[in-house]
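K.L.:
need the 3D shape of this:
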Amino acid sequence: MILVIGGAGYIGSHLVKELVKKEDVIVLDNLSTGHRAAIDSRAIFVKGNIGSEEDLQLIFSNYPIKAVMHFAAYSLVGESVVDPFKYYQNNVASTLTLLNVMMKNNVKNFIFSSTAATYGVPNVELIEEEIITSPINPYGRSKLMIEQILTDFHVAYGLNYVILRYFNAAGAHESAEIGESHEPETHLIPIILQQLLGQREQIAVFGSDYDTHDGTCIRDYIHVTDLANAHIQALEALLEGRKSSEIYNLGNGQGYSVKEVIETCEKVTGLKANVVLTERRAGDPARLVASSEKIFTELGWKAERKLDKIIDDAWKWHQNQKY
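P.N.:
From the prediction side, this is the model:
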């Protein structure tokens, strides 16, 4: 049985929807940002906290857990700057509690949801896993701390892990049953689609004078189902003993500018966006694009779905939103 921490959230729920096809799954989530309705009915759900040793021990005592997948971090960059205690408490201290309970119960396979924010603002065309990590905010630093802790636990306690550094997860399940629903919403594609549905007055584009082909920032978008499948392939590599301590980027390997994303949303929906150009945001790099060559070479994974598919699936979800 696989324990998915944070399985009611955006990425966690998409992982669970794919994972239940292959494994028995139990989800632990406190529903502070996740949605009960997003959890696949084939999974067992337990409401509880990653930082509660009692909640965790109850699960490990009652179910034969063979691996843990962790999606329960707070992830708003701006909030992490304003309230770093919240981020270090949940993302670092609570994860240490989880790892301690795992070690006590001899569960030594761990998939960690990390982030491109660990890289900071690298000045390279394609970001590879080997470049220097230099996060510029508490969110990125909290994720990097756990990556370093996992390295130490591997050496000291034999913990096996795969760290997956996401770039921009986007889209929705092709069934339109689950999708991206945050409060507040900070991600570009759902913000555009909400505006096209009349739920927002305008779309703010932060900076149009970057050193890019159209002046707007370029980012790497990956379909959330592709992301889920990468986790499953990483899990299989751990369970089969093919990997024991790896870090992989997850991205499309192709960047899209903010203007290109807006134009693709307009094309998919047939609607015209109300766009307002505004000042740059502090700390926004002009370009962040992943090289996912390592995970393709070692595990055979690559992103299959391009931007138009990402937006088409997201649009279907937003039109059919259930939670």
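
K.L.:
from here on, contacts and neighbour counts on C-alpha atoms
P.N.:
Will do.

K.L.:
next helix or strand past whichever strand or helix holds residue 79?
P.N.:
When secondary structure is defined using DSSP states H and E, the element that contains residue 79 is helix 77-82. Per DSSP H and E, helix 77-82 leads on to helix 84-87 as the next helix or strand towards the C-terminus.

K.L.:
what residues does that next one touch?
P.N.:
By CA atoms under 8 Å, 6 or more residues apart in numbering, the residues outside helix 84-87 that reach it are 73, 74, 80, 138, 139, 142.

K.L.:
may I see the buried residues of that helix?
P.N.:
For helix 84-87, the neighbour count (16 or more other CA atoms under 10 Å) marks 84, 87 as buried.

K.L.:
over to stretch 252-272?
P.N.:
Buried positions in stretch 252-272, judged by neighbour count with 16+ other CA under 10 Å: 252-259, 261-262, 264-266, 269.

K.L.:
now the other sequence, so there's something to compare against:
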Amino acid sequence: MTLNGKVMVTGGAGYIGSHAVLALLDAGYQVVVVDNLVTGFDWAVDERAAFVNIAVEDPGVRDVIRAHDVKAIMHFAGSVVVPESVSDPLKYYRNNTAATRSLIESAVAEGVPHFIFSSTAATYGTPERVPIAEGDPKAPINPYGMSKLMTEFMLRDVSAAHPMNHCCLRYFNVAGADPEGRSGQSTVGATHLIKIAVEAATGKRDGVGVFGTDFETRDGTGVRDYIHVSDLAEAHVAALKLLVDRPGESHVLNCGYGRGFSVLEVLDAVDRVTNLTIERKLQGRRPGDPAELVADNSAILKTIDWTPKRDDLEGIVRDALAWERKLAERQG
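P.N.:
Below you'll find the model as predicted:
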């Protein structure tokens, strides 16, 4: 089956959203981006897409859905910094949970049949086992993870009550940049490890903080499953096709490669790619950080037509570094 209408991408001027826009356009979909540019950049929106500067909770989103004949929503807009969610939880429940409730209400009112949600491995909290499967207990240890889990519950209940199916994609650690150099992580003050490391490699930082060296991991530092942002974007396109082809089904799927790297292993990879030695600044643990998050990705590999193409840590670093250098040129 085909989608007879446009895909609305919220947060499409941001990091992951802009890559999803590229993947959708490259696959032949028509796209309208909704973004209020609080953290996004209008120049990050591909010129093939329509763009509307509006917040997702604005009632005017209904007019956008109607005017652009939106038949699917990919929802990326929201706040994503775990330590900030601990210090300012109400911001996260407003931006991630309450705003998304308004967006879902607009989608239901306008009869949008398909909804794809940007969720997170933070919904699992401190996992009982690794790798983590979708059916494992959800016990978030920070407001960021809880705000996302609450949205998953909303979508479950809405899909039971209305003619809408959904797919919640639980991201593990997203990194890298478009291999063609069309987009990348551009947010000032980003907290992604690889982003911070390549900033250090290009002289924007004087080192990289290592938060926690006493975790029960192979070298004492936190272990994460890093997924290339372009692979993740292509997973969204495949998930959309699944929702269109099987309108009565909804899904929750982990997005990761099924293997993890420690903070020190990632920094070693950056050293190898750059032929530099990034200074490591050893510090205490941050609140809300579990020791290890690695995906059991067997479900997504079985459920959607998606095969990772960029499962290489040094390749992820190279793409991130190339974007960082391009961004430095852009900024002057």
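
K.L.:
care to give me the TM-score?
P.N.:
TM-score for the superposed chains, counting by TM-score structural alignment, normalised by the length of structure 1: 0.96, backed by 322 aligned residues with a CA RMSD of 1.3 Å.

K.L.:
follow-up on the earlier one: what would the buried residues of stretch 252-272 of structure 1 look like in a markdown table with distance to residue 202 of structure 1?
P.N.:
Putting these into a markdown table (distance: CA to CA, whole Å) gives the following:
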| residue | distance to residue 202 of structure 1 |
| --- | --- |
| 252 | 28 |
| 253 | 29 |
| 254 | 27 |
| 255 | 24 |
| 256 | 20 |
| 257 | 18 |
| 258 | 14 |
| 259 | 14 |
| 261 | 15 |
| 262 | 12 |
| 264 | 17 |
| 265 | 14 |
| 266 | 14 |
| 269 | 16 |
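
K.L.:
turn these into CSV, including secondary structure and distance to residue 289 of structure 1.
P.N.:
Output for these, formatted as CSV (DSSP: H, G, I helix; E, B strand; the rest coil; distance: CA to CA, whole Å):
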residue, secondary structure, distance to residue 289 of structure 1
252, coil, 8
253, coil, 6
254, coil, 6
255, strand, 6
256, strand, 9
257, strand, 11
258, helix, 13
259, helix, 16
261, helix, 15
262, helix, 18
264, helix, 19
265, helix, 20
266, helix, 23
269, helix, 26
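
K.L.:
ok, which pair from those is furthest apart?
P.N.:
Greatest spatial distance among those (CA to CA): 253 and 269, at 25.1 Å.

K.L.:
could I get the full set of helices for the stretch 201-332 of structure 2?
P.N.:
Listed in chain order, the helices of the stretch 201-332 of structure 2 (DSSP state H, counting those that start in this stretch) span residues 229-245, 263-274, 298-303, 313-330.

K.L.:
for those helices, which one sits closest to residue 208 of structure 2?
P.N.:
Comparing the helices of the stretch 201-332 of structure 2 against residue 208 of structure 2 with CA to CA, the closest turns out to be helix 263-274 (8.6 Å).

K.L.:
equivalent range in structure 1 for the closest one?
P.N.:
Alignment of helix 263-274 of structure 2 against structure 1: residues 258-269, by TM-score structural alignment.

K.L.:
next one: stretch 88-104 of structure 2
P.N.:
Counting by TM-score structural alignment, stretch 88-104 of structure 2 corresponds to residues 83-99.

K.L.:
mind listing what's buried in the matching stretch?
P.N.:
For stretch 83-99 of structure 1, a neighbour-count test (16+ other CA under 10 Å) marks 84, 87-88, 90-99 as buried.

K.L.:
what is the burial count for residue 54 of structure 1?
P.N.:
Neighbouring residues of residue 54 of structure 1 were enumerated by other CA atoms under 10 Å; the total is 12.

K.L.:
ditto for the one 4 residues further on
P.N.:
Other residues within reach of residue 58 of structure 1 by the criterion other CA under 10 Å amount to 11.

K.L.:
can you check residue 80 of structure 1 too?
P.N.:
By the other CA under 10 Å criterion, the neighbourhood of residue 80 of structure 1 contains 20 residues.

K.L.:
residue 156 of structure 2 too?
P.N.:
The number of residues packed near residue 156 of structure 2 is 19, by other CA under 10 Å.

K.L.:
aligned counterpart of it in structure 1, please.
P.N.:
Counting by TM-score structural alignment, residue 156 of structure 2 lines up with residue 151 in structure 1.

K.L.:
residue 21 of structure 2 too?
P.N.:
The pairwise alignment with structure 1 assigns residue 21 of structure 2 to residue 16, based on TM-score structural alignment.

K.L.:
ok so its match is a helix residue?
P.N.:
Yes. When classified by DSSP: H, G, I helix; E, B strand; the rest coil, residue 16 of structure 1 is found to be part of a helix.

K.L.:
surely it touches residue 25?
P.N.:
Yes. Taking contacts as CA atoms under 8 Å, residue 16 of structure 1 lies within contact range of residue 25: 7.3 Å.

K.L.:
more crowded one of those two?
P.N.:
Using other CA under 10 Å as the criterion, residue 16 of structure 1 and residue 25 rank with residue 16 on top: 28 against 21.

K.L.:
sorry, back to before: for the match of stretch 88-104 of structure 2, how far is the first residue from the last?
P.N.:
End-to-end span of stretch 83-99 of structure 1 (CA to CA, to the nearest Å): 24 Å.

K.L.:
and if you look at stretch 192-207 of structure 1?
P.N.:
Taking CA to CA as the measure, stretch 192-207 of structure 1 stretches 16 Å from start to finish.

K.L.:
give the aligned range of that stretch in structure 2.
P.N.:
Per TM-score structural alignment, the counterpart of stretch 192-207 of structure 1 in structure 2 is residues 197-212.

K.L.:
what sits against the counterpart of residue 223 of structure 1 in structure 2?
P.N.:
Residue 223 of structure 1 maps onto residue 228 in structure 2, with residues paired by TM-score structural alignment. Neighbour list for residue 228 of structure 2: 174, 175, 176, 177, 310, 311, 316 [criterion: CA under 8 Å, 6+ apart].

K.L.:
ok, and the closest non-adjacent residue to the fourth one?
P.N.:
This means residue 177 of structure 2. residue 184 (4.4 Å; CA to CA, 6 or more residues apart in numbering).

K.L.:
distance check, the match of residue 223 of structure 1 against residue 327 of structure 2.
P.N.:
Using CA to CA, we find residue 228 of structure 2 at a distance of 18 Å from residue 327 of structure 2.

K.L.:
read off where stretch 127-137 of structure 1 ends up in structure 2.
P.N.:
Aligned by TM-score structural alignment, stretch 127-137 of structure 1 corresponds to residues 132-142 of structure 2.

K.L.:
give me the distance from the matching stretch to the chain's centre.
P.N.:
In terms of CA atoms, centre = their mean, to the nearest Å, the centre of stretch 132-142 of structure 2 is found 17 Å from the chain centre.
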